[in-house]
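Peer 1: Coordinates for the following, if possible.
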Amino acid sequence: MTDLSVNLNVAALLRNRREHPWPDILDLARIALNAGAAGVTVHPRPDERHTRAGDVRALRALLDAEFPDRELNVEGYPDPRFLSLVHEVRADQVTLVPDDPAQATSDHGWDFEAQGVMLAEVVAGLKEHGHRVSLFSDPEAEHMAHAAQTGADRVELYTGPFGGSYNDPGTEKQELDRLAEAAAAAEAQGLKVNAGHDLTVNGTRKLVTRIPSIAEVSIGHALFCDALTFGIAETTRRYLDSCNLSDG
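Peer 2: Reported below is the predicted structural model:
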């Protein structure tokens, strides 16, 4: 079974276009969680262009009060501001990404050989505080031994190229093969595997069918696009169906 974490950044980006409190991030999170999502994901960037530190604190309070069995996954670059926030909100999972603050979205994984020492220090500190740690990674099998050396619990495989190949069956198969090889290499190193970026309902089904051991997918952009048609609750259920299919 693959867990679904609903990424709320797109909804926050829409909210921030106006000085109004809607769409309400907490209300959307509550709907998704009531529909069965295992948790929510946020990426509070320094410029607060979408989810903000206040949103993260409010989501922690919502989970504690109404959904104590669900998880808060907080993504970001491990600068002091970010690390202080994840400790404060007791993030269940911390996903470290190598983003430059100016990046529009996460689009590449860590260079584990060059940044492994730094990551190992950060991972150790996070685990001392009780966080599960996942590292954003390109889907390259040869990277997984270096990822494991950091002491992380999981890797999150970047699925952007796979998601972007939805209209090219040959490339889609090639990217899915690459993801499967990386997942197998990660698991051989004792790492669990998460995945995320540009996953549609159909893409999620194909991914989980090919790699049923994926522990979690984090999905935001495509999910909220579908929600314009189907609503948050029904869209969440559609993704959950895709997460729990292993027979094609």
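Peer 1: okay, CA-based contacts and neighbour counts for the rest of this
Peer 2: Fine.
Peer 1: longest helix anywhere in this structure?
Peer 2: Secondary structure of the chain read by DSSP state H shows that its longest helix is helix 169-188.
Peer 1: For residue 162, see how far away the closest residue in space to residue 166 that isn't next to it in sequence is.
Peer 2: Beyond its immediate neighbours in the sequence, the residue positioned closest to residue 166 (Cα to Cα, 6 or more residues apart in numbering) is residue 172, lying 6.4 Å away. As judged by Cα to Cα, to the nearest Å, residue 172 and residue 162 stand 6 Å apart.
Peer 1: Mind checking which of these two has more residues around it?
Peer 2: residue 162 (23 against 19; other Cα atoms under 10 Å).
Peer 1: Check which helix or strand that one maps to.
Peer 2: Here residue 162 is covered by helix 160-163, with elements defined by DSSP states H and E.
Peer 1: Which other helices and strands does that helix contact?
Peer 2: Using 3 or more Cα pairs under 8 Å, 6 or more residues apart in numbering; DSSP states H and E as the contact criterion, the neighbours of helix 160-163 among helices and strands are helix 169-188.
Peer 1: I'd like the structure of this one too, to check against the first:
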Amino acid sequence: MPAKLSVNLNAIAMLRNRRDLPWPSVTGLGEIALAAGASGLTVHPRPDQRHIRFSDLAPIRALIDDLYPQAEFNMEGYPNSEFLDLVDQHQPDQVTLVPDDPAQATSDHGWDFRKNHVLLGTVVGRLKTKGFRVSLFADGDPDGEALKIASETGADRIELYTGPYGGCYDDPERSIAILDDLGWTAELAAELGLGVNAGHDLTVANLPPLAARIPGLAEVSIGHGLTADALQYGMDETVRRFCRACGQTI
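Peer 2: Got it, this is the predicted structure:
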């Protein structure tokens, strides 16, 4: 089955936040994305609200519930008490835990599972008790021991950090090497019973090789590249292009 596409709305929110005005509309463009075939919407409500604002969460949840109940809401963030309270309040279908420092511009690495196994075990246990699907941000490094620790937390999935893969768009040889690492990591995760998502700097050009190397890829979460393309092609056509790049027939 082709990977599902979850549209990350953070870049749209960042553009809106440049002015004290309600456009571009985060929910409006989210609705266009879902109507065009996206399977879900992703947000990362950082503590400083420089992208998604906490006030965006209820309207996004309502959009999905009221108009696209088959779609999924994915909330990602560092598991501090504030983020976990937002999760409890807005009931996403999936919670993606990332090791971001509040000062980071964007997610740029996966969890150190050895160092954070107690924290993640506690948080994943809390989230699973409440019925959430949980995904853990992971580097594309085929480290079986680290992935075993990730699986022992009780998480359902990992999300492969594909930033290095997207970053070598002008270096085909390095791209192939990194893709192979991502593929081996996905295979190890599958052997441990973990589903595999992926996200960061994915494009229409680099998605098909990723999907071919990881045929069991469940979901991709894409924001920056998709939003950039939407400036050229429009949101609806861009979503269809990304869905086709995932292998979907649209």
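Peer 1: Any idea what the TM-score is?
Peer 2: Here the superposed chains carry a TM-score of 0.98, computed using TM-score structural alignment, normalised by the length of the first structure; 246 aligned residues with a Cα RMSD of 1.0 Å.
Peer 1: quick revisit: distance from the helix or strand following the longest helix of the first structure to the second structure after superposition?
Peer 2: Along the chain past helix 169-188 of the first structure, the next helix or strand (assigned with DSSP H and E) turns out to be strand 192-196. Strand 192-196 of the first structure: mean distance to aligned residues in the second structure after superposition is 0.3 Å, counting by mean Cα distance after the TM-score superposition for the first structure.
Peer 1: what's the angle from strand 192-196 of the first structure to helix 169-188?
Peer 2: Computed with axes from the mean of the first three to the mean of the last three Cα atoms, to 10 degrees, the direction of strand 192-196 of the first structure lies at 150 degrees from that of helix 169-188.
Peer 1: and the next element down the chain from strand 192-196 of the first structure?
Peer 2: On the C-terminal side of strand 192-196 of the first structure, the closest following helix or strand by DSSP H and E is helix 201-210.
Peer 1: which parts of that next one are buried?
Peer 2: Buried residues in helix 201-210 of the first structure, defined by neighbour count with 16 or more other Cα atoms under 10 Å: 201, 203-210.
Peer 1: so where in the second structure does that helix end up aligned?
Peer 2: Mapping helix 201-210 of the first structure onto the second structure (TM-score structural alignment) gives residues 204-213.
Peer 1: Quick check: the gap between the residue nearest the centre of the second structure and residue 122 of the second structure.
Peer 2: When the second structure is reduced to its mean C-alpha position, the nearest residue by Cα atoms, centre = their mean turns out to be residue 221, at 3.7 Å. When Cα to Cα is the yardstick, residue 221 of the second structure and residue 122 of the second structure sit 25 Å from each other.
Peer 1: Stretch 38-57 of the second structure spans what distance, first to last residue?
Peer 2: Distance across stretch 38-57 of the second structure, first residue to last, is 18 Å (Cα to Cα).
Peer 1: Just the residues contacting it, thanks.
Peer 2: 4-14, 17, 26-27, 30, 34, 70-77, 82-83, 86, 90, 102, 221, 239-240, 243 (Cα atoms under 8 Å, 6 or more residues apart in numbering).
Peer 1: I figured residue 222 of the first structure hits residue 198, correct?
Peer 2: Yes. Counting by Cα atoms under 8 Å, a contact exists between residue 222 of the first structure and residue 198, whose distance comes to 6.4 Å.
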